[in-house]
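**Student:** sequence isn't available, so here's the structure alone:
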């Protein structure tokens, strides 16, 4: 027992010991009568901090003149036990005020004992309250009402102004307001644990209770709400044909494919003209067909990814584009050979055989087909759900399976395009009567520029943007080939037809009917008229 006198006194009952549990079991427990005095007790080491709490608190209260002015506070400290019978025994001993227990008598000086602090468990607190009610002794909270003071670290301590009658009242020191859900506590350096700041949860994390120590991440298929206090399910999305980007891609691809088909029809319709014949019309037909397919293959990137579409998406694009570039390479080689190999008896003349360009296309395309076969046989593309590119969406896309194989396919196609560009550039000074090398040079420059800019953009893109970037590169490079090589020829053919039609109309008299001019224009498209318009020209290579 420890005692410090004062004008008013408080009783402390501290549970510092706990009875040992006997290892004796069975019939051995009844071989001797119970004897409490010999019962072993174990010290509760974690409770020893409570031993120094009363003296420290008393010292602080006495030092602060605002709390109990002109009143000295004392206390009685008793070492109780964590069991009901021994703790009540200590209470009765203290209430009696003597060295022995005298129930229903209080030999202490009246008016000095104002409160009791104790009750390590709820059971002890109930028994303690029942006993002290007989002696009209409160709990501590009856004397703590509407009190405000500063503690030793300069913090404001507030006690509720409403007087509580239950035993559960506990005064609290307030340093920081509680952190709401969606935030986490951050300790303040040099401050006690009750002082902290509130930091919002990071992107992708939530906290769903007050004063959370840490935030937790949402599952991959969910994302935090705006308050970041709970997770919401992500929306599954893909490049759909019904959304703006999907609709735009579809319209542009189909329109350019139809335009290519129209150019092909013009070349077939005017196949006997020198302009068409001089450009190796069969290679031109194959090139136009492959370009039309290039525009349409971009549609494989639109819609919900499936196993079939993922397998066809990159391989069809690679093979079709390789056919187109191979045709341009073959046309470039034939043009150079037609003007360079002119000496009689030259061994290079054997390469002017009509089947040479088709062999070039077949070999170059076959190598690309072999690359694609190895790709599909080892690491084929497959559908994938991308949960990380966008915070609120799960994007369905195609995983290429092997990035190395994908870049090998692109690299081979770039190698063919670079070869075509180099040969055409060297042949740019050929005679102007027929010089397709200039158009091929510019078309390959456009083609290479598009795909060189594609690589860094593709690497830095995420989600749907990856597909849109590749679709744009396909459409732009294909349109560059169509516009640079074939549109000028179509324009020349139609312009000459228009000029000749105008000349004939001037020579005609007004005696003709109104519809005669229409039939006259239609007749211009006959082989007879076309031969008359293009009498001068080079023979087909």
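**Tutor:** Great, that's in hand. Note that the coordinates shown come from a computational prediction; the quantities given were computed from them, not determined experimentally.
**Student:** please count neighbours and contacts with C-alpha atoms only from this point.
**Tutor:** Will do.
**Student:** what's the closest non-adjacent residue to residue 256?
**Tutor:** Nearest-residue entry for residue 256: residue 295, 6.6 Å, with adjacent residues in sequence omitted and distances by Cα to Cα, 6 or more residues apart in numbering.
**Student:** next up, the contacts around residue 13.
**Tutor:** Contacts were defined as Cα atoms under 8 Å, 6 or more residues apart in numbering; by that measure residue 13 touches 77-80, 116-119.
**Student:** now do the SS call for it.
**Tutor:** Following DSSP: H, G, I helix; E, B strand; the rest coil, residue 13 is assigned to strand.
**Student:** for residue 112, grab the count of nearby residues.
**Tutor:** Residue 112 has 16 neighbouring residues, counting by other Cα atoms under 10 Å.
**Student:** against residue 76, how distant is it?
**Tutor:** If you measure residue 112 against residue 76 using Cα to Cα, to the nearest Å, the figure is 11 Å.
**Student:** residues that sit against both of those two, list them.
**Tutor:** residue 9.
**Student:** who touches the residue positioned nearest the centre of the chain in this structure?
**Tutor:** Most central residue of the chain, judged by C-alpha distance to the mean C-alpha position with Cα atoms, centre = their mean, is residue 388 at 2.6 Å. Taking Cα under 8 Å, 6+ apart as the definition of contact, the neighbours of residue 388 are 220, 394.
**Student:** comparison target, given below:
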């Protein structure tokens, strides 16, 4: 404890400030104490060393001296010792844990106490609302708990057990670890806790560890609880578990007993950084012993020496022991704590390097808030290279060594640094491990601790009902998914999973090609239609002077045969890989050739009707619809379709399109229509001409003619309309290349229907009934032999 007290010394005219450190170490200078805690003893030496350094430092607290008194941690001494109300207390949680700090804080607040702890790490103490006057020169467990999760994830241990002390220190630390572990995808098989006073719970914890399948255990325990757990594990010969520890026990020398390595060997954990304080080793081995124990200066006989030193015999055994000086990891925290007090007093007393300190100021216990504010503002560097400053929670930046329990050839245990964690560095540089230097539990290879092994390529994880996400079954990947070393992936748009489900390959591209069976059949029928049409044309040309050819308007007949040839040929444009040009050609060629064909049939129908009317008396209609008008009519009807196609191609033409919606495993390469309105206008115009032709032919079917061509045109138009009416639903419902096949079938079917219905009867007469190919028969003057 520190009592700030200003007295005027008549000789020196300086201020003397007493720094009381109680509950700091279990070290007694009283004659009735029978043992010494070596760790606390070294910490007391560190405190004294720092105080003497400050007192000889002319730039820090000039003309002001700092003193100290050391008391034991006995509860009665806290209230009855020969000291006045304290203001600052520096406490060691290796003797008094975070729980003790929480308990004592209530008492110290009543006494206007400000605490600076070098080792109390509980995150609960970061709450400045509840603990406004608490500071520490060690980081809170918030950082250590998160670092524990990171080290577990680093080694791929996604299935761990967790044990913690059942107190504020263990519960708070474990809660932070469990939360971080969940965020990092780590599953905790069990999380159990016990208190040093509950042996029944400890037995249950040991049984849980024994029955568990996790090979890694995160032990957020104090030194005492870890010792209790070790005793039980050792008694039951439970070993080969990879222990992950915290600073409270990972470097504890009390656990370094001969048989501890078979249980705790290979343990990994975070320890307070070990920093060498310059000059401290020499100080503790020379000056302290000669000043603290005057009996060592032998003056007189040996009996007198024994009389003088007998009361110090428990301490004298430590005189030449200095091997542990550099092993004290909390010494630097004590060193920083003393300097933090000195710097805050330097500020409060308004000290300057040359002018000294303000002598008229008196710091009373009630002015603890002033000391708190001064501590918040300090930011200095001590000779160890560390910065003395506190963050908003009253703690310092988190800096840990990662240590590994290893054993020398002679069997001695030591804690080897294998990495570090520094929260002051960027996130990707904070955690560094040298795995090559790590000795694992049981002297084996790096342990694996997973609930389920990684799924082989081609399979994916399926959660097991009622179990954590780290426990799963491996089932084959779904279609379009793969799994490999990088994890589960959904194949991107144009890719699909291979048969083994471990690689994405390009999807198969489907279109109606010339080489497949369906394409070959359609090409055959298309060329067959062209051949038949050519034969009909040759036959008509060879019989062009016969009455039946002349009577049926040979010019329109040849034009119709030409348009039918184009219709058969345009179906070929629908076969093959769709491209931008082929898509525009196929639809426009189809629309124009069919309009040309229907226009010829329509004009032929009109000619039939007009020819019948021309046979009536005083009828002169045929002179107004002669060959020239017929050709112009066909041209006019066709030009309208040409104009529609030009507008379609100009505004929004058809284009090649990869359809990946209909099938997931393959791509349909098809022609998108571009403008639906344009395509509808093309089909609508063809349908309009066909319906008009059908109506006119239907009206002329009963004309009193021996060879009534209108009847055959009616049948052809009936077939044509039926084909294209059934085409629409078939076209919409057919998938992939079958859509194109349906369209080609409709073109061929309607073309064959027109060819056979219109030209079939004529060819039959020419070839098989030549006797009917006479003018009398055509004019209906031989009704007994009418067709």
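**Tutor:** Right, received. Where do you want to start? Model, not experiment: these values are computed from the prediction.
**Student:** circling back to that earlier point, now do the SS call for the residue nearest to the centre of the first structure.
**Tutor:** Under three-state DSSP, residue 388 of the first structure comes out as coil.
**Student:** all helices of the stretch 1-150 of the first structure, in order?
**Tutor:** In the stretch 1-150 of the first structure, helices defined by DSSP state H, counting those that start in this stretch lie at 49-63, 84-96, 122-134, listed in chain order.
**Student:** figure out which of those is closest to residue 431 of the first structure.
**Tutor:** Residue 431 of the first structure lies closest to helix 49-63 among these, at 104.1 Å (Cα to Cα).
**Student:** picking that back up, output the helices of the stretch 1-150 of the first structure as JSON lines; include the columns distance to residue 521 of the first structure and mean neighbour count.
**Tutor:** Supplementary listing: those in JSON lines, determined by distance: least, Cα to Cα, whole Å; neighbours: other Cα atoms under 10 Å:
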{"stretch": "helix 49-63", "distance to residue 521 of the first structure": "111", "mean neighbour count": "13"}
{"stretch": "helix 84-96", "distance to residue 521 of the first structure": "118", "mean neighbour count": "18"}
{"stretch": "helix 122-134", "distance to residue 521 of the first structure": "109", "mean neighbour count": "14"}
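**Student:** and those as TSV, adding distance to residue 429 of the first structure?
**Tutor:** Conversion of these to TSV gives the following (distance: least, Cα to Cα, whole Å):
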stretch	distance to residue 429 of the first structure
helix 49-63	99
helix 84-96	112
helix 122-134	104
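**Student:** right, and these - which one's nearest residue 372 of the first structure?
**Tutor:** Minimum separation from residue 372 of the first structure across those (Cα to Cα) falls at helix 49-63, 75.5 Å.
**Student:** check which helices and strands that closest one sits against.
**Tutor:** Using 3 or more Cα pairs under 8 Å, 6 or more residues apart in numbering; DSSP states H and E as the contact criterion, the neighbours of helix 49-63 of the first structure among helices and strands are strand 8-19, strand 73-81.
**Student:** which one of the contacts of residue 13 of the first structure is nearest residue 233 of the first structure?
**Tutor:** Taking those together and measuring to residue 233 of the first structure by Cα to Cα, the closest member is residue 119, at 49.0 Å.
**Student:** now that closest one. Nearest residue, chain neighbours left out?
**Tutor:** residue 125 (4.5 Å).
**Student:** thinking that neighbour is in contact with residue 118, fair?
**Tutor:** Yes - at 7.4 Å, residue 125 of the first structure counts as touching residue 118 under the criterion of Cα atoms under 8 Å.
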